[in-house]
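Colleague: below is the sequence, then the predicted model.
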Amino acid sequence: MSQHELQSTARNASGSTVDMKLEVVVIPVSDVDRAKEFYIGLGWKLDVDITKGDRFRVVHFTPPGSHCSVLFGDGVTTDKPGSVQGLHLVVSDIEAARTALISRGVNVSAIFHDVGGVFHHAGEEGRASGPHPARTSYGSFAAFNDPDGNGWVFQEVTERLPGRVRDGTTFSSATDLASALRRAAAAHGTHEAVSGERDENWADWYADFIVHEQTGEPLPT
């Protein structure tokens, strides 16, 4: 199928683009029960555990606040157990996320950032210890593996790239919303200090700040 044909299939009768929301990522495991206990231990929501006959079983988990889930089991993939790497979990506070998993007994790497860039790459070469020096959004990471070696990466995102969020401003949890409000409050305090007067429309200012932050537009000052 050509690129043009692929683009055409993504449009409905009115010519608008059809949403394509990533729903499930399949991960290969060697021991389904062991993997199930591990992901329960992460605090993820067990959605289903379905068995049909002797050769088919599906286990489905959803991370907190995620719209995308993970699936593993028997007869669901021919990939080698542990072969999936670089599965990213976006968090608003990487230190809190790392501490939370460590408290659950998970072996999580120290926080790191990539030298010369903000995007994580495979392997440990080019990693530098600690969060990104400027605490750049998308720039700080921590990693852990499931029992088979499938690799997960925490990535701290506090401000989305331009155009990354469409159709309004959404939050995956009350914690993320609270973090956004704290960032807006701090920025608004600076705004009032510069203007030298109290802003009676602070709620509108907060809302504008949060929308601009999520859509990647220049932040109000």
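Modeller: On my side now, so go ahead.
Colleague: make it CA atoms for all contacts and neighbour counts henceforth
Modeller: Fine.
Colleague: what about Val58, which SS state?
Modeller: strand (DSSP: H, G, I helix; E, B strand; the rest coil).
Colleague: check the gap between it and Val18 for me.
Modeller: From Val58 over to Val18 the distance is 28 Å, taken as CA to CA, to the nearest Å.
Colleague: who's more crowded, the two?
Modeller: Set side by side, Val58 and Val18 show more neighbours around Val58, with 16 against 11, by other CA atoms under 10 Å.
Colleague: that one is in contact with Ile50, isn't it?
Modeller: Yes: judged on CA atoms under 8 Å, Val58 makes contact with Ile50 at a distance of 5.2 Å.
Colleague: and the comparison structure, right after this:
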Amino acid sequence: MSTDEVRSDGAGRAKVDTKLEIVVIPVSDVDRAKEFYGSLGWRLDADYATDNFRVVQFTPPGSGCSVIFGKNVTAAAPGSAQGLYLIVSDLTAARDELLGRGVKVSEMFHNEGVYVGPDDPYLFGRVRVSGPDPEHRSYRSFASFSDPDGNGWLFQEITARLPGRIDSAATTFASVNDLASALRRAEAAHGEHEKRMGGQRDENWPAWYAEYMMCEQSGKELPQ
């Protein structure tokens, strides 16, 4: 590979796709961790072992990134992985599902202001406030849980991405649930659109839905 192939373009963006697909989490008891992550409903991809090595891999539903743990996989202290983000489009549904699976999950919370005090691995120095973001803005609402070793996971609700985070020409949905949630938001917004039209039925609603969903994901201005 030549240096030209990996050189960034004028905007500072590398030309070669580099996809994060594995995160290593340190655990003390491999079988206990395997049982826990299986209880979340995550897909078991591998459980490979030799005399001195074992690796277990799980993938959260709809995720392009997997987690691995095992024996002699990492020298990090068990439980030292913190602030592991799981992005969801419906925080209430994600939290309720884990509660239904018997997993202890925190109440929903959001952040406000900036303070000087102990570091919060999730909120980067912001004050944690009980309940979801009052305006239900993307990136603002959270819930947390931990595995048996104390590795910390965080649900973050995102329904609309910041500009530039997603290529609008390659909009995708990671799962049926994500697509269904996007359709419901488009339906609600389209209802307001028809009200502004005097209550007339918009025969071109499929195109309006499509534009709304693509703009929402790519951070562009939403159609009115």
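Modeller: Received the coordinates, thanks. As the structure is a computational prediction, the values presented were derived from the model and not from experiment.
Colleague: what sits closest to the residue nearest the centre of the second structure if chain neighbours are left out?
Modeller: The residue lying closest to the centre of the second structure (CA atoms, centre = their mean) is Ile87, at 1.3 Å. Nearest residue to Ile87 of the second structure, sequence neighbours excluded (CA to CA, 6 or more residues apart in numbering): Gln156, at 5.0 Å.
Colleague: what about the strands in the first structure?
Modeller: In the first structure, the segments counted as strands under DSSP state E are 24-26, 45-52, 56-62, 69-74, 87-91, 112-114, 127-129, 141-145, 151-156.
Colleague: check contacts around the aligned partner of Val106 of the first structure in the second structure.
Modeller: Superposed on the second structure with TM-score structural alignment, Val106 of the first structure falls opposite Val103. Contacts for Val103 of the second structure (CA atoms under 8 Å, 6 or more residues apart in numbering) come out as Leu40, Phe145.
Colleague: count of neighbours near the corresponding residue of the second structure for Gly189 of the first structure?
Modeller: Matched across to the second structure, Gly189 of the first structure falls on Gly191, judged by TM-score structural alignment. Gly191 of the second structure is flanked by 15 other residues according to other CA under 10 Å.
Colleague: same check, this time on Ala46 of the second structure
Modeller: Count around Ala46 of the second structure with other CA under 10 Å applied: 12.
Colleague: same question, the one 4 residues further on
Modeller: Each residue near Thr50 of the second structure was counted by other CA under 10 Å, and the total is 8.
Colleague: with Tyr85 of the second structure instead?
Modeller: Tyr85 of the second structure: 14 neighbours (other CA under 10 Å).
Colleague: what are the boundaries of the helices in the second structure?
Modeller: Using DSSP state H, the helices of the second structure run over 3-6, 30-39, 91-100, 176-196, 205-218.
Colleague: which of those sits closest to Gln82 of the second structure?
Modeller: Each of the helices of the second structure has some distance to Gln82 of the second structure by CA to CA; the shortest is helix 30-39, at 15.6 Å.
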